[in-house]
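Peer 1: Please work out how this folds:
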Amino acid sequence: MRWVIMLGFLLVNPLAMSAIHAQSDEAWRAQIQTQPLSEVVIERSQSFAAEVISPNKTQLASELNARVLRIYTRPGQRVQQGQPLVELDCQDTQLQAERLIAQRQQNQASLSLAQSTQTRLAQLQNRDLAALSQLDEVAAQVQQLQAQGDILAVEQRLNARQIERCTIKAPFTGSVLTHHVGEGQWVNVGHPLLELLQTEQAEISTQLPFSWLQSLDHTRPADLNARLQVRGLDDLDLQLIRQAPHIDPNSRTVQVWFNAPTDLPIGLSGQVRLTHPQPFLPAQVIVQRGQAFGVFTLEDNQLRFRQLQGVQEGRPHTLPADWPDNLLIVTQGQQRLTREQAND
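Peer 2: Okay, here's the model as predicted:
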């Protein structure tokens, strides 16, 4: 009977209803705290062990059967691209070059004589003073000498290449790791002479767990911001060079390579920190109401429930692009709020 009387009182007294709503409104306002969106969002990042590696580590070998005449470098020495490293004894090859020059000169002299004879016979044959067979014979001799000259020219180019092989030069800028021969030692074709490590255009290699990439909904590291962190050095922004097209079956990782904007010592180790390019809403501000996930906000002094699509419970969620930085997010007390209290 008392409840009936109270209900009747409320129905006939709108001022009492307003007072109750005001008390309810004041109740949720007293139990929440808000922060601007710019202070709430987080970055998703993680660090992985990385190492500075050389793009080339080469073992230079002899291309000739010869004796080592001179070694111009020492282990650990820095060398420039094109710098002579080892000299082989090529006196025989150089003498062959001189002989080919003499043979070319002899051939050229014989060819000049044959061409002069051919010209005179052609003039005599026009006056019927020489047989046509004589002219044909000299013409054949001219062609033969020209062919011999071409052969000698090829032999000279081959000889020049052999002489080039007598001096082993650095194919790139780097440092000498070790020598495999000494001066005066006889080497055959393919015998290792020294090892060279490229020190320019160094790369930074790391392995990323594929499960971590999946957790970001990004399996392309190129979409992530990368920085190299090394103790004692300023952080360096990195750029992805390439990504292995496969997943390692044993470690379930993807290997990636970055370039560095400055020269770094080969073998330097550090951490590559990868950061998702988009900000995230932390999991603690996301609540579930019924089948919907979302965030409670305070807009125009009114409580509102903003729904989010594709939320995975307990994990941060990508911030929608159209949410303003000054949007007030309920960061405390959101678990006790209901959608009925919000003006959706």
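Peer 1: all contacts plus neighbour counts: C-alpha atoms, from now on.
Peer 2: Noted.
Peer 1: that's a strand at Gly76, yeah?
Peer 2: No. Counting by DSSP: H, G, I helix; E, B strand; the rest coil, Gly76 falls outside a strand, being coil.
Peer 1: wait, doesn't it sit right on Gly174?
Peer 2: No. Using Cα atoms under 8 Å, Gly76 is not in contact with Gly174; the gap is 9.6 Å.
Peer 1: Neighbour count for these two, which is higher?
Peer 2: More crowded of Gly76 and Gly174, by other Cα atoms under 10 Å: Gly174, with 21 against 13.
Peer 1: List the contacts of Gln80.
Peer 2: Taking Cα atoms under 8 Å, 6 or more residues apart in numbering, we find Gln80 in contact with Ala170, Phe172, Thr173, Gly174.
Peer 1: Before we compare anything, build this one as well:
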Amino acid sequence: MKYLLPIFLGLASPLAAVAAGEPDPLLEPVAASSIEQPGRVARGVLRARGQAVLASEQAGRITAMPFAEGESFAKDDVLVRFDCSGYQAQRDAAAAAVRAASEELKNKQQLAALNSVGRFEVALAEARHAQARAEAQVYQVQTQRCVVKAPFAGQVVARRVQPHESVASGAPLLEIVDNHSLEIHLLVPSRWLGQLQPGQPFTFIPDETGKPLAATVKRLGARIDEGSQTLLLIGTLPADAQGLLAGMSGTARFADQP
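Peer 2: Next comes the predicted model:
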């Protein structure tokens, strides 16, 4: 009997604490919010439709990067500027060559009207003029590539290079994202396929905020993954959703079909 007394006291202690109004850690996990509600659930992540890693289209030295990590920019803002003095000089030289070829062509055409030169010399002047214009366009394009403009409004995720560095053609420069164009990407069981359709509502709760969002099925994936037997589902967020960032994960809940 003396061995049963400690066991009885050990059982009575938590009950006495509850009766006295003190919280019991053994009962805390059984909270109302943690009890699973009816419906089908799936995990998902927020992804931005507008996201990109911008790369250099030519080799050169960076002179300016106005936006740092986390800063916002508007569409067509200059994100990266290169030293363009060499290309600008080539562009100016090509423009001068175009003017010279144009004057030569005019002179040959006037002489041809007076029967002082033959048709061959006029055609040769036309070819030189066309070649000069083509070369000028090449240098104009190279000059335009000395600045990298924002393809959409967004924020800088990460700088891959820094001002005053020299980079090769094709080198990554900036990673950018538009957090105003977020979508919900879910992997749902393939057996749900017959019960899902575009426009169907569901609830998405981001882990970071804990606030339920009224989402809608936008479209379904084109193929079922053979290994996991899951299907990609893409949903839209409400227009007034605030404080969301790409990469947030959460839980989606679909109501059971009658």
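Peer 1: Which residue of structure 2 sits opposite Leu274 of structure 1 in the alignment?
Peer 2: Aligned counterpart of Leu274 of structure 1 in structure 2: Phe254 (TM-score structural alignment).
Peer 1: Trace Ala95 of structure 2 over to structure 1, please.
Peer 2: In structure 1, the residue matched to Ala95 of structure 2 (TM-score structural alignment) is Ile101.
Peer 1: Hmm, the match of Leu274 of structure 1 is touching Gly39, no?
Peer 2: Yes. With contact defined as Cα under 8 Å, Phe254 of structure 2 counts as touching Gly39 (5.6 Å).
Peer 1: The two - which one has more neighbours?
Peer 2: Neighbour tally, Phe254 of structure 2 and Gly39, criterion other Cα under 10 Å: the higher count belongs to Phe254, 16 against 11.
Peer 1: OK, contacts around the more buried one?
Peer 2: Phe254 of structure 2 touches Gly39, Arg40, Val41, Pro201, Phe202, Thr203, counting by Cα under 8 Å, 6+ apart.
Peer 1: Gln134 of structure 1 belongs to a strand?
Peer 2: No. Applying three-state DSSP, one finds Gln134 of structure 1 to be helix, outside a strand.
Peer 1: Leaving out chain neighbours, which residue sits closest to it?
Peer 2: Using Cα to Cα, 6 or more residues apart in numbering and skipping residues adjacent in sequence, the residue nearest Gln134 of structure 1 is Leu121, 7.6 Å away.
Peer 1: report the longest helix in structure 2, please.
Peer 2: The single longest helix within structure 2, with elements called by DSSP state H, is helix 85-113.
Peer 1: Just give the number of residues close to the match of Ala95 of structure 2.
Peer 2: 15.
Peer 1: Now for it: which residues touch it?
Peer 2: For Ile101 of structure 1, the contacting residues are Gln156, by Cα under 8 Å, 6+ apart.
Peer 1: What lines up with Glu71 of structure 2 in structure 1?
Peer 2: By TM-score structural alignment, Glu71 of structure 2 lines up with Gln77.
Peer 1: Its match contacts Val176, correct?
Peer 2: Yes. Applying Cα under 8 Å as the test, Gln77 of structure 1 and Val176 come out as touching, 5.5 Å apart.
Peer 1: Pick out whichever of these two has more residues nearby.
Peer 2: Val176 (22 against 12).
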